[in-house]
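S.K.: Following is a predicted model, sequence given first.
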Amino acid sequence: MSRIGNKIITLPAGVEISQNNGVVTAKGPKGELTREFNTNIEIRVDGTEVTLHRPNDSKEMKTIHGTSRANLNNMVVGVSEGFKKDLELKGVGYRAQLQGTKLVLSLGKSHQDEVEAPEGITFTVANPTSISVEGINKEVVGQTAAFVRSLRSPEPYKGKGIRYVGEYVRLKEGKTGK
C-alpha cells in the first residue's frame, strides 16, 4: 500500500487538469506545465480532487504510483504557487548581479561566471550576497540552483562559497586545530 500514492490531491482555485493518452496538462495562474505519465496509472479528476489508481500491487506499479502522484502534485503546486530556492554567498568580495536575464557572479576567480536563466526561471538578487531562483517547474528550479551552487560550493575550512539559505556546512579543523 503506497501512502503517498493514495493521498488525494486537492486543486486550488484557478487550477485545471486535463489529460490525453497519458499526457497530463496543468494550467494555473502562474502558467502551464505538461508531463507524460505511465499509461498504467489511472488519473481520475472529480471536481477539485484528483486521485491516482494502479492496476495491480506489483513492486514496479507501487513505485510508479507514488512517483506519479508526487510529480502531479508538484505540477499543481507549481502552477498555483511556484517554487523558490534561496542561495547566499559567503566570502570576501563574492557578489552577484543581474544583467538582463543573466546572473553574473564574482567568486574570487580570475574571471566572472555568467549563468543564463533557463526557460521559465527567473533570478532575483535582493542584495549582492543573496540570490533567489524562482519558477513553476520544481525540477528545473532545483537543477538551476544546484548548478549555481556548484560554481563555488562551500569549502570545508572557512565555509566560503555559495550555499542554500539555512544549509549547515560542517567545518574541518585546520592543522593547528585540536
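M.R.: Okay, I see it. Computed from a predicted structure; not experimentally measured.
S.K.: Please count neighbours and contacts with C-alpha atoms only from this point.
M.R.: Will do.
S.K.: Next secondary structure after the longest helix belonging to the chain?
M.R.: Of all the segments of type helix in the chain, defined by DSSP state H, the longest one is helix 59-80. Scanning forward in sequence from helix 59-80, with DSSP states H and E defining helices and strands, the next element found is strand 83-90.
S.K.: so that next one versus helix 59-80, what angle?
M.R.: Comparing the axes of strand 83-90 and helix 59-80 via axes from the mean of the first three to the mean of the last three Cα atoms, to 10 degrees yields an angle of 80 degrees.
S.K.: Which secondary structure elements does strand 83-90 sit against?
M.R.: Using 3 or more Cα pairs under 8 Å, 6 or more residues apart in numbering; DSSP states H and E as the contact criterion, the secondary-structure elements in contact with strand 83-90 are strand 130-135, helix 138-150, strand 161-164.
S.K.: Tell me the gap between that strand and the middle of its chain.
M.R.: 12 Å (Cα atoms, centre = their mean, to the nearest Å).
S.K.: I would like the residues contacting the helix or strand following it, please.
M.R.: Scanning forward in sequence from strand 83-90 by DSSP H and E, the next helix or strand is strand 95-99. Taking contacts as Cα atoms under 8 Å, 6 or more residues apart in numbering, the residues outside strand 95-99 that touch it are 89, 103-107, 123-125, 127-131.
S.K.: Quick check: residue 52 touching residue 41?
M.R.: Yes - with contact defined as Cα atoms under 8 Å, residue 52 reaches residue 41; the gap is 6.6 Å.
S.K.: joint contacts of the two?
M.R.: With contacts taken as Cα under 8 Å, 6+ apart, residue 52 and residue 41 have residue 65 as neighbours in common.
S.K.: Strands - which of the contacts of strand 95-99 land there?
M.R.: Assigned to strands by DSSP state E, the following of these qualify: 89, 103, 104, 105, 106, 123, 124, 125, 127, 130, 131.
S.K.: returning to what we had before: quick one: contacts of the longest helix of the chain?
M.R.: Defining contact as Cα under 8 Å, 6+ apart, one finds that helix 59-80 is touched by 1-7, 9, 11-12, 14-15, 26-33, 37-38, 41, 52-55, 135-138.
S.K.: In addition, the following structure is provided for comparison:
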Amino acid sequence: MSRIGKKPVELPNGVTATISGQTVEVKGPKGVRSFTATDDVDVILEDNAVSVKPRGLSKRARQQWGMSRTQVQNLVTGVTEGFKKELEIQGVGYRAQVQGKTLKLALGYSHDVEYAIPEGIDIVCAKPTEIAITGMDQQKVGQVAANIREWRAPEPYKGKGIRYKGEYIFRKEGKKK
C-alpha cells in the first residue's frame, strides 16, 4: 500500500480541478496546469479533493499510484505558490545579470555565456552572485537550474562555479611538494 497514494490532494480556496478521462486540469491564481495519468490508476474528484486509486494489484499499478498522486499535488502547488530554485555563483569575476529574456553569465570564459530564458520561467538576479529561478512547473524549474549549473559546475579544489544554495561541495587538498 502506498502511504503517499492513500492521501487525497486537498484543493485550497481559489483552486479548481476538472477531470476528463485520465486528464486532470487544475486552475489557480498563477495559471492552468494539466496532467494525464496512466490507465493503471483512477483519478476521482470528491469533496474538494482529488484522490488517486490503483486499478489493480499489479506492480505497475502500485508504482503509478504514488507517482500520479504526487504529480497532482505538484499541479496544485504550482498554480498556488509556484516552485523556486536558487543558485549561488562563487569565483573571482564570476557574475550574472538578466537582460530582457536573456541571462548573461560571466564565468571565466573568453566570452559571456548567454542563456535564453524559456517560456513560463522567471529568473531574477538580486545580487550579481545569486540567481533565483521561479515557475509553475517543477520539472521545468529544476531543468533550467541544472542547465545553468552545467556551464560551470563547482570544482572540488577551490570551490569555484555555480552551486545550488546551501549545497555542500566536498573540498580536496591540492598537490604537495
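M.R.: Perfect, thanks for sending it. All of these numbers come straight from a predicted model, not from anything done at the bench.
S.K.: Fetch the TM-score of the aligned pair.
M.R.: Structural agreement between the overlaid chains, expressed as a TM-score with TM-score structural alignment, normalised by the length of the second structure, amounts to 0.97; 177 aligned residues with a Cα RMSD of 1.1 Å.
S.K.: circling back to that earlier point, can the contacts of strand 95-99 of the first structure go into TSV with extra columns for neighbour count and distance to residue 147 of the first structure?
M.R.: Shown next, in TSV, are the contacts of strand 95-99 of the first structure (neighbours: other Cα atoms under 10 Å; distance: Cα to Cα, whole Å):
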residue	neighbour count	distance to residue 147 of the first structure
89	26	14
103	20	12
104	17	13
105	23	13
106	17	15
107	22	14
123	25	13
124	16	16
125	17	16
127	11	20
128	16	18
129	18	17
130	20	15
131	26	13
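S.K.: okay if I get these as TSV plus distance to residue 154 of the first structure?
M.R.: Written out in TSV, the entries for the contacts of strand 95-99 of the first structure read as follows (distance: Cα to Cα, whole Å):
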residue	distance to residue 154 of the first structure
89	9
103	19
104	18
105	15
106	15
107	11
123	21
124	21
125	19
127	19
128	17
129	14
130	15
131	15
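S.K.: So which residue is dead centre in the second structure?
M.R.: In the second structure, the C-alpha closest to the average C-alpha coordinate belongs to residue 138, at a distance of 2.8 Å (Cα atoms, centre = their mean).
S.K.: What residues does that residue make contact with?
M.R.: With contacts taken as Cα under 8 Å, 6+ apart, residue 138 of the second structure has the following neighbours: 74, 78, 82, 83.
S.K.: let's see 10 Å
M.R.: Taking Cα atoms under 10 Å, 6 or more residues apart in numbering as the criterion, residue 138 of the second structure is in contact with 71, 74, 75, 77, 78, 82, 83, 84, 85.
S.K.: With residue 23 of the second structure instead?
M.R.: Contacts of residue 23 of the second structure were listed using Cα under 10 Å, 6+ apart, and they are 34, 35, 36, 37, 38, 43.
S.K.: next one: residue 163 of the second structure
M.R.: Taking Cα under 10 Å, 6+ apart as the criterion, residue 163 of the second structure is in contact with 86-90, 130, 145-146, 148-150, 152-155, 169.
S.K.: now do 8 Å
M.R.: Residue 163 of the second structure sits next to 87, 88, 89, 149, 153, 154 when contact means Cα under 8 Å, 6+ apart.
S.K.: ranking the residues you listed by neighbours, who comes first?
M.R.: With neighbours set by other Cα atoms under 10 Å, the maximum within the contacts of residue 163 of the second structure is found at residue 89, which has 28 neighbours.
S.K.: do you know how far that one is from residue 75 of the second structure?
M.R.: Counting by Cα to Cα, to the nearest Å, the gap between residue 89 of the second structure and residue 75 of the second structure amounts to 30 Å.
S.K.: And for residue 109 of the second structure?
M.R.: Plainly put, residue 109 of the second structure is 39 Å away from residue 75 of the second structure if you go by Cα to Cα.
S.K.: Neighbour count: these two, which is higher?
M.R.: Neighbour count, other Cα under 10 Å: between residue 109 of the second structure and residue 75, residue 75 has more, with 25 against 10.
S.K.: Show me what the more buried one aligns to in the first structure.
M.R.: The alignment partner of residue 75 of the second structure in the first structure, by TM-score structural alignment, is residue 75.
S.K.: For residue 5 of the second structure, see how far away residue 49 of the second structure is.
M.R.: Applying Cα to Cα, one obtains 13 Å for the distance of residue 49 of the second structure from residue 5 of the second structure.
S.K.: Comparing these two, which residue is more hemmed in?
M.R.: For residue 49 of the second structure against residue 5, the residue with the higher neighbour count under other Cα under 10 Å is residue 5, and the figures read 21 against 15.
S.K.: All good on my end, thank you.
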